[in-house]
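Student: A structural model of the following input is requested.
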Amino acid sequence: MSTARLAWVGAGAGCLVLLALASVAFGNREISLHELIAALAGDANGVGQAAVAARVPRTVLALLVGAALALSGATMQAVTRNPLADPGILGVSSGAALAVVIGIAFFGLSDPYGYIGVATLGAAVAAVFVYAVGSLGRGGATPLKLALAGAATSAALSSLVSAVLLPRVDILTTFQFWQIGGVGGAEWDRIGVVAPFLLAGAVIVVLSGRGLNTLALGDDLAAGLGTQVRRTRLIAALGAVLLCGAATAVAGPIGFVGLVIPHLCRLVVGSDQRWLLPFTAIAGAGLLVAADVLGRVVARPEEIEVGIVTALIGAPFFIWIVRRQKVRAL
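Tutor: Next comes the predicted model:
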């Protein structure tokens, strides 16, 4: 079984490389294979070189954000044992977005590290609020109650974002595309700022894999096996919130990546978090890069923001999951 899983991981990594090359090659102007190789080697000049120079940081950002959102979703599902958990559905992305918008509108926030800090704080507050509301009443935090609480919170926070932005035309114009979620306009400076935070969050959740496996057995049995349930859940949730907050700060709220990818990856490598989390990161990066390429190609010479493409993919998948009677908890 480990050999099969390793083969899947290798195949996923290979597909990811091909998607990254496609992301660099396709856009408003297609680049031939010869031009692409020459540009990557630094031997090309002119339009081809300029196109590659603009698309490479965009591709890298899409890889990082896709992996971060997928890891965040997989970890939230494991921590809450809720198959419907996702940064967007649970309102975590909306909390990060609202915090960033408030920081910009009322406090003149412009520092990139400030963006990440307030986005992470907003994501954490939203996550705690949704979990608290979903835990009320009989049965505690059931998947359905968490999904409903998250959907209501996400709608309320999105409305607050609009309420803050609408009277401020200058901010609205600047961040209207950020609200949708996208990786256009990526710059190496922004990537350099956010990459350490995404790396830290990824390390936290991957190292929590063994503890997350025991949480799937139930809190009582996990505690009997020597797992410190609260600490494991808190540390893993911290990593997930950091991933979601940093990704939202740099790319805006992008939904459904953290929902779709973990479910598909479980069908391939199973539920062992030690394999699932790395494979989820690869698949999430691939999905966001593919969605970005699709958005650039189908509407050429215009673009469809990647947040819209992932919503078109993820919404039917979410409905399918909800309609499955047997999917109640992980």
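
Student: rest of the way, CA atoms for contacts and neighbours
Tutor: Fine.

Student: Which secondary structure state is assigned to residue 110?
Tutor: Counting by DSSP: H, G, I helix; E, B strand; the rest coil, the backbone at residue 110 sits in coil.

Student: Before we compare anything, build this one as well:
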Amino acid sequence: MLAVLSIVVGSRAIDPATVWQALIAPDPTDDAHLTVQLLRLPRTLLVILVGAALGVAGAVMQAMTRNPLAEPGLLGVNAGASAAVVTGMLVVGSVTIEAYIWFAFAGAALAAVSVYALGGALQHASNPVRLVLAGAAMSVVLGAYTSAVLVNFPGVFDRFRFWDTGSFQGRDGAVVPPVAIAIVVGLGIALAISRSLDALAMGAEFGRALGVSPRRTWLLAGVSVVLLAGAATAAAGPIGFVGLTAPLIGRALVGPGYVRLVPFCALVAAALLLAADVIGRVLVLPSELQASIVSALIGAPVFIQLVRRRKVPTL
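Tutor: Predicted coordinates:
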């Protein structure tokens, strides 16, 4: 239902019959059909992909740190993506969304690998506390670098702020394929290690007793988070609360088991972000409110309510 609303609703309303015709028999001379085919359909697919990626990345990150309040930014993914986008704008003057994606994805991956190296996960089994501390340090350093560039180069700031707001406005079909590939691979890894995450929920020693390798599982979990959160951040900019709220809702509804929680988080987060994107399009017509702002307005009350009711289970 939300996907249908995402295609129908916008600054210009398109009736469902026209949308159906645009999907099954598109007319290249009809501007309504072109709007559906070139703008709204790719945007809807991208919102679903990004939402699912953030939800699953949040669940996996919480499993890695054994902290139900963890989110993907703890690995420095958001800070790395932002620093790389700023660098691309400064050095090569990248101005297109397609260029932002590759810079942001590379920055997110490099930041996460650096955090893993600093946390010692490349030499021995990862320690969640060391990973979080390394991620926090990396985020501070990269955030300082990003701020220094933006303060000293106003032209870069003018371009960067449109990406940094966390929006799907202006994203077309060219953005979807590279993002979809990374997210599908990341989702596949998360689903493949879900049983191992369940085994390690009681600690590394308990997991080893069940035949699970903690180092291998944490490394694969890290790769999954990098692919999911990196691709999502590259495509839409930093979006908060989705990766934090979706796993909390999932645990309240389906329990803490990651075999069920991972796919459920994908559905919840995709629905949450779709709702935020649709609401943002109509809330301040004829302008548009960024999805990151609306998702925070939706996610924050849900998060607070879950905490107040003490429905946030321990891991």
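
Student: Could I get the TM-score for this pair?
Tutor: Once superposed, the chains reach a TM-score of 0.84 (TM-score structural alignment, normalised by the length of the second structure), with 303 aligned residues with a Cα RMSD of 3.0 Å.

Student: can you map out the helices along the stretch 1-150 of the first structure?
Tutor: With helices called from DSSP state H, counting those that start in this stretch, the stretch 1-150 of the first structure shows them at 2-25, 33-40, 47-80, 92-107, 112-134, 143-165.

Student: So what's the residue count around residue 22 of the first structure?
Tutor: Residue 22 of the first structure has 18 neighbours, counted by other Cα atoms under 10 Å.

Student: Mind putting the helices of the stretch 1-150 of the first structure into TSV with distance to residue 199 of the first structure?
Tutor: Compiled in TSV, these are given as follows (distance: least, Cα to Cα, whole Å):
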stretch	distance to residue 199 of the first structure
helix 2-25	18
helix 33-40	25
helix 47-80	9
helix 92-107	18
helix 112-134	13
helix 143-165	26
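
Student: closest to residue 223 of the first structure out of those helices?
Tutor: The closest of the helices of the stretch 1-150 of the first structure to residue 223 of the first structure is helix 47-80. By Cα to Cα, the value is 14.5 Å.

Student: name the helices or strands packed onto that closest one?
Tutor: With contacts defined as 3 or more Cα pairs under 8 Å, 6 or more residues apart in numbering; DSSP states H and E, helix 47-80 of the first structure has these neighbours: helix 2-25, helix 33-40, helix 188-207, helix 209-215, helix 229-251, helix 257-269, helix 273-298.

Student: So which elements touch the next helix or strand after the fourth one?
Tutor: Beyond helix 209-215 of the first structure in the direction of the C-terminus, DSSP states H and E gives the next helix or strand as helix 219-224. With contacts defined as 3+ Cα pairs under 8 Å, 6+ apart, helix 219-224 of the first structure has these neighbours: helix 209-215, helix 229-251.

Student: Tell me which of those helices is the most buried.
Tutor: Highest mean neighbour count among these (mean count of other Cα atoms under 10 Å): helix 229-251, with a mean of 25.

Student: Dump the helices and strands packed on helix 219-224 of the first structure to TSV, plus distance to residue 192 of the first structure.
Tutor: Shown next, in TSV, are those (distance: least, Cα to Cα, whole Å):
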stretch	distance to residue 192 of the first structure
helix 209-215	27
helix 229-251	11
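
Student: which stretch among these comes nearest residue 57 of the first structure?
Tutor: Here helix 229-251 is closest among these (Cα to Cα), at 12.7 Å.

Student: and the counterpart of residue 147 of the second structure in the first structure, how many neighbours?
Tutor: Alignment note (TM-score structural alignment): residue 147 of the second structure maps to residue 162 of the first structure. Burial of residue 162 of the first structure is recorded as 15 neighbouring residues (other Cα under 10 Å).

Student: what's the spacing between residue 162 of the first structure and residue 149 of the first structure?
Tutor: Between residue 162 of the first structure and residue 149 of the first structure the distance is 20 Å, computed by Cα to Cα, to the nearest Å.
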